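Participant: please find the sequence and the predicted model below.
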Amino acid sequence: MKILFIIKTMVHGTGGAERVLAEISGGLCAKGHDVSLLTFDPPGEEPFYPLHDGVRRIDLGVGDARKKSGFGVTLTRIGTLRKTVLQEKPDAVVAFMHSSFIPAAFALIGSGIPVIGSEHIVPEHYQSRKIEFFLFVLSSFFLKKITVVSEKVRESYPSFLQRKMAVVPNPVKSAQPDLKGLRHLEKRPVVLTVGRLDPQKDQDTLIRAFGILAPRFSDWDLKIIGEGELRPALEKTVAELHMKERVFLPGLTSDIDREYAAASLFVIPSRYESFGLATAEAMSYGLPAIGFSDCPGTNEVIENGVNGLLVGSGERTEALAQAMETLMSSEQSRTEMGQRAAESHSDLRPDRIVDLWEELIKRVRPS
């Protein structure tokens, strides 16, 4: 099949959706499909996540892919998308995230080319974004399918959207064997979190929870991998708590596997997630994980008392600190939960998820 993926940016996109797209497009290419990837990035810039050598890139350079798109830019993208995709003549288009599947759906009205929209967020995202949700709903009439990452996420959408949705989980990579044992070489145990520095991810609560525990656990550090708009506010919190020597915000990394392998505990303080890809990946490295029980996505990845801990969100900082203390104070508990965590998501290996995508694309393409 000739498959065209679309996403807003792969140069500035550093999250889970971009990582999944790189994995799936490469997997389909390895299976012999003709795979292209279209973005709005300027031509010639390197993507943050490496792509399979066989994936052909089409970078349109329309608008600034780092910014939210205004009405004029969106209209220009719709026109450029239609012209480019009609020239490419793919069997199917797979557009990742609403920033690409909304314009793709409108661009290809009447073209006969099926469009699959791949949604990677939950309805909570749209609560303060009514216009975005209206456009999502409107575009859904022109999409063949909309993928979501779990049945629980599908059920959280209105019933008329559920009927068009298919569940395709995110792939979870296996731990790299050559990194095993790395955490035992670290001089200081590390609490790790990975994610965009954004109010949704709520790293501020994690910093404050760690601040409560820091005097007692003087040999532990906190590392926050990610970048985003909250960096100045988070750095201010760290300074106010006098923890510049204990809390580190190194930014983005191209070797996240090494961070997972070196850490001793993973914490995901998010208010909502669609799946919790970073959490599942951390668990594949034998890391027990802690998150909030009312957080969609997180509460599907973590099984309380089995591969980690889920905590109530009444007083978020205190509740999180108590759960962290439980595991930071017991290497045996971390080891036992970590062993179970490593096996928790083996059914989501990348080759299986690539097969699910292949089957879905075959179903929607014209016969």
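Facilitator: Here it is on my side, so go on.
Participant: please make it C-alpha for all contacts and neighbour counts, starting now.
Facilitator: Will do.
Participant: what's near enough to touch Lys144?
Facilitator: Contacts for Lys144 were tallied using C-alpha atoms under 8 Å, 6 or more residues apart in numbering; they are Pro114, Val115, Ile116, Lys164, Val364.
Participant: for comparison:
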Amino acid sequence: MVVALYFYGLSNAGGAERMICQLANALDLRGFTVHLVSWDAEGAQTFYPLRSSVSWHRLGFRPGARDKLRRTRALASVLRKAGARALVGFVMSGDKTVYAAAKLSGVRLIAAERNSPSMYRLRYSALQRRISFASLRLCDRIAVQFTDYMAGYPASLRSRMEVIGNPVGSADTLARPGVSSADGRYTLLAAGRLDPLQKRFDHLVQAFAAIAERHRDWDLRIVGGGPQEDELRKLIREHSLQDRVKLEATTLDIFKAYSEAHLFAIPSLWEGFPNVLAEAMSHGLPAVGYRGADGVAQLIEDGASGWLAEGLHDPQMLAVELSRAMGDASERVRRGSKASLAMAAYSPEIQYDRWENLIRTCLDGERV
């Protein structure tokens, strides 16, 4: 069975980029013929590993209406020549050329939503929301990441929705959240794209600054890159925390960072299925985030696997929960253990089974 997967670009180290590469590899191993399509330039390289048997079509991108027509034709041509029967599109709401190409080529179209539906309210105008939801009506099936998310879409779309979480593997080395490092210090870890609108690491720096004097044996480590880096470095200097807050570049060896940390923090305004949070929890790290943040509140169970701060916009509320967690080693151990157990529900085999079933039932009504 031939299937195509689309995402606009695969060179960066984001969650959607990781997931589409993982799904392409998994489907390839399960006997699918997989074609990956993006608007990357010829010669681009993926940040995440991709099996050599997966065909990657880099179709290029130029701004303007004329290039939209070219891309529509190019994508439709790839789908026809490959003999694809289904196209799984990741984050298609910003580019209607994918919908047009799918219809021109006659393939079944599956939308893989990578954000909570609250994104449409937080970032889109009312008109843009209507257009995006109308476009989703062109899809045969829609994959969302949590059951809670279905209620955020028009009722007319819900019958074609399937809930599929991201795959979360078991950890080889678990964190020890109650035991200090050899130097007697503890690490509060955060990771992700340094983005001021969604990820909001400035909230975390402000929260840590508010409690740093109270928890002198703790340091903050933020792993990632992005447009907020200069702002964050300035904020760190303003609070005189250069010796205790470190910004580090994105790494493929993030698992080592999880196993070395003692607590995980995620200050996001919203998420889809936050990979870094799920992976940290699978490593036995308890986590702290905002109760009002979609994707965060679905993974962190307050009082069981972590701590949820009230609201969504106040770093001081985040500081309150961080301080509670940083000051209670036995609770970190207890909640970290529950966090690891909770992530077993998202084992890769279970999630890839769901993807395979979704594709097969969309095409033939056949379940694995």
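Facilitator: Looks like it came in fine. Model, not experiment: these values are computed from the prediction.
Participant: give me the TM-score for this pair.
Facilitator: The TM-score (TM-score structural alignment, normalised by the length of the first structure) is 0.91; 360 aligned residues with a C-alpha RMSD of 2.1 Å.
Participant: what's the most distant pair in the contacts of Lys144 of the first structure?
Facilitator: Farthest pair in these (C-alpha to C-alpha) is Pro114 and Lys164. Separation: 13.2 Å.
Participant: quick check, nearest of the contacts of Lys144 of the first structure to Asp294 of the first structure?
Facilitator: The closest of the contacts of Lys144 of the first structure, once distances to Asp294 of the first structure are taken by C-alpha to C-alpha, is Lys164, at 26.2 Å.
Participant: aligned to the closest one, what sits in the second structure?
Facilitator: Under the alignment (TM-score structural alignment), Lys164 of the first structure pairs with Arg160 of the second structure.
Participant: who's in contact with the nearest residue to its match once chain neighbours are set aside?
Facilitator: Sequence neighbours aside, Arg141 is the residue nearest to Arg160 of the second structure in space, at 4.9 Å (criterion: C-alpha to C-alpha, 6 or more residues apart in numbering). Listed by C-alpha under 8 Å, 6+ apart, the contact set of Arg141 of the second structure reads Leu109, Ile110, Ala111, Arg160, Met161, Glu162, Cys362.
Participant: corresponding residues in the first structure for the host helix or strand of the first one?
Facilitator: The reference is to Leu109 of the second structure. In this assignment (DSSP states H and E), Leu109 of the second structure forms part of strand 108-112. Under TM-score structural alignment, the counterpart of strand 108-112 of the second structure in the first structure spans residues 114-118.
Participant: how far off centre is the matching stretch?
Facilitator: 18 Å (C-alpha atoms, centre = their mean, to the nearest Å).
Participant: neighbouring contacts of that stretch?
Facilitator: So stretch 114-118 of the first structure is in contact with 91-98, 101-102, 104-105, 108, 142-148, 364-366, going by C-alpha under 8 Å, 6+ apart.
Participant: and those, which of them are in strands?
Facilitator: Using DSSP state E, the members of the contacts of stretch 114-118 of the first structure that fall within strands are Ala92, Val93, Val94, Ala95, Phe96, Lys145, Ile146, Thr147, Val148.
Participant: please tell me I have it right and the second one contacts Ile113.
Facilitator: This points to Val93 of the first structure. Yes - with contacts counted by C-alpha atoms under 8 Å, Val93 of the first structure reaches Ile113, the gap being 7.2 Å.
Participant: okay, these two: which has more neighbours?
Facilitator: For Val93 of the first structure versus Ile113, neighbours defined as other C-alpha atoms under 10 Å are more numerous around Val93 (29 against 20).
Participant: what does that one correspond to in the second structure?
Facilitator: Match for Val93 of the first structure (TM-score structural alignment): Leu87.
Participant: equivalent analysis for Cys295 of the first structure, please.
Facilitator: Using TM-score structural alignment, Cys295 of the first structure sits opposite Ala293 in the second structure.
Participant: show me what contacts the closest residue to that match other than its chain neighbours?
Facilitator: What sits nearest to Ala293 of the second structure in space, not counting adjacent residues and going by C-alpha to C-alpha, 6+ apart, is Trp270, at 4.7 Å. By C-alpha under 8 Å, 6+ apart, Trp270 of the second structure lies in contact with Asn115, Ser116, Ser118, Met119, Gln198, Lys199, Ala293, Asp294, Gly295, Val296.
Participant: ditto for Trp307 of the second structure
Facilitator: Contacts of Trp307 of the second structure (C-alpha under 8 Å, 6+ apart): Pro286, Ala287, Val288, Gly289, Ile300, Glu301, Glu321, Leu322, Ala325.
Participant: switch the cut-off to 7 Å
Facilitator: Counting by C-alpha atoms under 7 Å, 6 or more residues apart in numbering, Trp307 of the second structure makes contact with Ala287, Val288, Gly289, Glu321.
Participant: do the same with Phe208 of the second structure
Facilitator: If a contact means C-alpha under 7 Å, 6+ apart, then Phe208 of the second structure has Ala319 as its contacts.
Participant: helices and strands around the longest helix anywhere in the second structure, which ones?
Facilitator: Longest helix of the second structure, by residue count under DSSP state H: helix 65-82. Judged by 3 or more C-alpha pairs under 7 Å, 6 or more residues apart in numbering; DSSP states H and E, helix 65-82 of the second structure is in contact with helix 97-105.
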